[in-house]
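Peer 1: how would this look folded up:
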Amino acid sequence: MSDTQLIDLFLDMMAAERGASKNTLDAYRRDLEDMSMRLSSRGRSFMSASTGDIEACLAEMAREGLSASTTARRLSATRRLFRFLLAEGRRADDPARSMSGPKRGRPLPKVMSEADVDALFAAAEALEGVRGARARALLEILYAGGLRVTELVTLSLNAVTRAQSTLHVTGKGGKERLVPLTPPAMEAIRDWLTVRENSLPKGNPSAMTRAQRFLFPSSSAAEGHLTREQFARILKDIAAAAGLDPKKISPHVLRHAFATHLLANGADLRSVQTLLGHADISTTQIYTHVLEERLKTLVETAHPLAKR
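Peer 2: Below is the predicted model:
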């Protein structure tokens, strides 16, 4: 069986048994196809590769200057594939079992200041019509709830509760959570709902049916909803209008801002974990640098000995 067929089988399993999202599956495919290409250049395949072959591929990545995180991710995908092949009885061994990826430091998330966020919202307020209403609703929901960009653009129309005070969000692995909304976010959603129909596709019943289900429909996207890429462009345009560097502003940076600003203003880590939809608190702990800075400031300003 060819590597392409093995990758397809593995991805089918990930989708059916693990509930992996399309974005996750696409990422796995890219990493596994890259590894397959490297093995093929050595006359090897996933069925015939040895530990030495995989190590040679990793060394090649290092020589090419690939980052430690990229190399580690590709090894992780390869290890998962070999575990699958072993479990399915297609291989009698797992050549990647004892391998560990390159050590990598976990980078701190890029953080926007509260002043930067205020500037971003001020620029969105200046937008008029349907475009402005949509931009403000997107920004308010993202910053008020800390959603992942995929969670945001795929929100269903009925994700907003009747009182419009919370959102039903479907996260990774199909896990659902309730996200409370701020009064400005609730107002922005109400304003958007009054003009939302103007963004629905016209003259195409099937496209209309697809788009009708989403809070942020799209008349151009095949998926029926605003795409991640479309929202990223909207955000960069607003950032430029706000006088911010568009290269430093992304949906994920706003998610980081949500978490760091909550912590800086007194929220506890466990609550932020719940709001972000992290399965493991260790993922949320990347934001503890904010807590550390707050505690340092507290000691410097409030401790009696600090005044001596």
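Peer 1: going forward, measure contacts between C-alpha atoms and count neighbours the same way
Peer 2: Noted.
Peer 1: The most centrally placed residue in the chain: what's it in contact with?
Peer 2: By C-alpha atoms, centre = their mean, the chain has its centre lying nearest to residue 148, at 4.7 Å. Residues in contact with residue 148 (C-alpha atoms under 8 Å, 6 or more residues apart in numbering) are 142, 251-252, 255.
Peer 1: Check the gap between it and residue 140 for me.
Peer 2: According to C-alpha to C-alpha, to the nearest Å, residue 148 and residue 140 sit 13 Å apart.
Peer 1: Going along the chain, name the helices of the chain.
Peer 2: In order along the chain, the chain carries the following helices (DSSP state H): 3-17, 22-40, 51-63, 68-87, 114-125, 129-145, 149-153, 183-195, 205-212, 228-241, 251-264, 269-276, 281-284, 288-302.
Peer 1: do you know which of the ones you listed lies nearest residue 172?
Peer 2: helix 149-153 (8.6 Å; C-alpha to C-alpha).
Peer 1: Second chain to compare with the first, below:
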Amino acid sequence: MAQQASDQDQPTIDRYIDALWLEKGLSDNSLQSYRRDLYQWSYWLAQRGSGVLLCGRADALDYLAEQRGQGKSARSTARLLSCLRGFYRYQLREGRLQEDPLANIEAPKLGRPLPKSLSEADVEALLAQPDDDIAIEQRDRAMLELLYAAGLRVSELVSLRFSQLGLEQGVVRVTGKGNKERLVPMGEEALHCLQAYLRGGRPQLLADGESDVVFPSRRGQMMTRQTFWHRVKLYAQRAGIRASISPHTLRHAFATHLVNHGADLRVVQLLLGHSDLSTTQIYTHVARERMQALHRAHHPRG
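Peer 2: Purely as a prediction, here's the structure:
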């Protein structure tokens, strides 16, 4: 239930909301969210005999700590702090305050969200779903195998051309972000599936047509990312995978499983085409969480 601002604070808060609408043109939903946060702040202060223009730094610290204690996430608390900061900067600008009660209060560290991945068993189940006797599913199997074996971005996969394949060497040459090229090994299973598809399913899909795209659509054109995403969802349902997955989930699984098996982080960085090692380091956190989960599940004192 929304809490009401104190009588002394409500005009001050409403003026600020009006200013937000005039100066920034925020949506009604955003304005209501700001108003709700500020009304709740005012209500809490009123219980302490204070108000939004009377409070101090200690009040703000206590309030934020209480919000975290009630189970609010670091992200929600950071958003609340941002709302309050904007409010007090406006009051300083308008000359209603001499000091900012939120000065030098740091926002909680959010960290980077861990990428969604799949277990190795889930990946095996997913890759086993396409039927090699159906041309379009043979294509899909080759795509899934290559996506997982080489850690490609879905845009790199659907736009793959014959000139990028090194079938004799078992590698694929990929042009990633920033037009940076990288050579990535396919692995034996992906190479085997790809060669079988090139001999069988692909000629059936093209029906005597021509295309330089390795994985054409039914119409012989480059497949869209959305189309492939729907194909992945189809096989995930068949495999009984309940988690929401996308083609990018297989790229994350590729990196996570490499790190789990001891691959050097800089090698994973090169394979993924990350320009900065810090981007790749997220997978060390994924591996650490997996180890902790295994320890909790199997150690007698976990």
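Peer 1: What's the match for the residue nearest to the centre of the first structure in the second structure?
Peer 2: For residue 148 of the first structure, the aligned residue in the second structure is residue 153 (criterion: TM-score structural alignment).
Peer 1: what would the contacts of residue 148 of the first structure look like in a markdown table with neighbour count and distance to residue 5 of the first structure?
Peer 2: A markdown table is the format used below for the contacts of residue 148 of the first structure (neighbours: other C-alpha atoms under 10 Å; distance: C-alpha to C-alpha, whole Å):
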| residue | neighbour count | distance to residue 5 of the first structure |
| --- | --- | --- |
| 142 | 24 | 39 |
| 251 | 24 | 35 |
| 252 | 18 | 34 |
| 255 | 23 | 37 |
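Peer 1: I'd guessed residue 103 of the first structure sits against residue 68; true?
Peer 2: Yes. With contact defined as C-alpha atoms under 8 Å, residue 103 of the first structure counts as touching residue 68 (6.8 Å).
Peer 1: quick one: which of the two has more around it?
Peer 2: With neighbours defined as other C-alpha atoms under 10 Å, residue 103 of the first structure and residue 68 compare such that residue 68 has more, 17 against 10.
Peer 1: ok, that one touching residue 102?
Peer 2: Yes. Residue 68 of the first structure lies in contact with residue 102 (C-alpha under 8 Å); the separation is 5.7 Å.
Peer 1: Pull out the buried residues from the strand or helix carrying residue 67 of the second structure.
Peer 2: Assessed by DSSP states H and E, residue 67 of the second structure sits inside helix 57-69. Judged by neighbour count (16 or more other C-alpha atoms under 10 Å), helix 57-69 of the second structure contains these buried residues: 59-60, 64, 67.
Peer 1: tell me, it lands on which residues of the first structure?
Peer 2: The aligned range for helix 57-69 of the second structure is empty, by TM-score structural alignment.
Peer 1: Between the two ends of stretch 265-272 of the first structure, how far is it?
Peer 2: For stretch 265-272 of the first structure, the first and last residues are 12 Å from each other (C-alpha to C-alpha).
Peer 1: List the buried residues of that stretch.
Peer 2: The neighbour-count check on stretch 265-272 of the first structure (16+ other C-alpha under 10 Å) flags 269, 272 as buried.
Peer 1: Over which residues of the second structure does it lie when aligned?
Peer 2: Mapped onto the second structure using TM-score structural alignment, stretch 265-272 of the first structure spans residues 261-268.
Peer 1: distance between that stretch and the chain's centre?
Peer 2: Here stretch 261-268 of the second structure is found 21 Å from its chain centre; the criterion is C-alpha atoms, centre = their mean, to the nearest Å.
Peer 1: With stretch 146-165 of the second structure instead?
Peer 2: 21 Å.
Peer 1: buried set for that stretch?
Peer 2: For stretch 146-165 of the second structure, the neighbour count (16+ other C-alpha under 10 Å) marks 146-154, 156-161, 165 as buried.
Peer 1: do stretch 101-113 of the first structure as well
Peer 2: Buried, per 16+ other C-alpha under 10 Å, within stretch 101-113 of the first structure: 101-102, 110-112.
Peer 1: Need the max-distance pair from those.
Peer 2: Applying C-alpha to C-alpha across those, the maximum distance is between 101 and 112, 31.2 Å.
Peer 1: Tell me who's in contact with the residue mapped onto residue 131 of the first structure from the second structure.
Peer 2: Residue pairing (TM-score structural alignment): residue 131 of the first structure is matched to residue 136 of the second structure. Residues in contact with residue 136 of the second structure (C-alpha under 8 Å, 6+ apart) are 201, 205, 218.
Peer 1: how about a cut-off of 10 Å?
Peer 2: Going by C-alpha atoms under 10 Å, 6 or more residues apart in numbering, residue 136 of the second structure touches 130, 197, 201-202, 204-205, 215-218.
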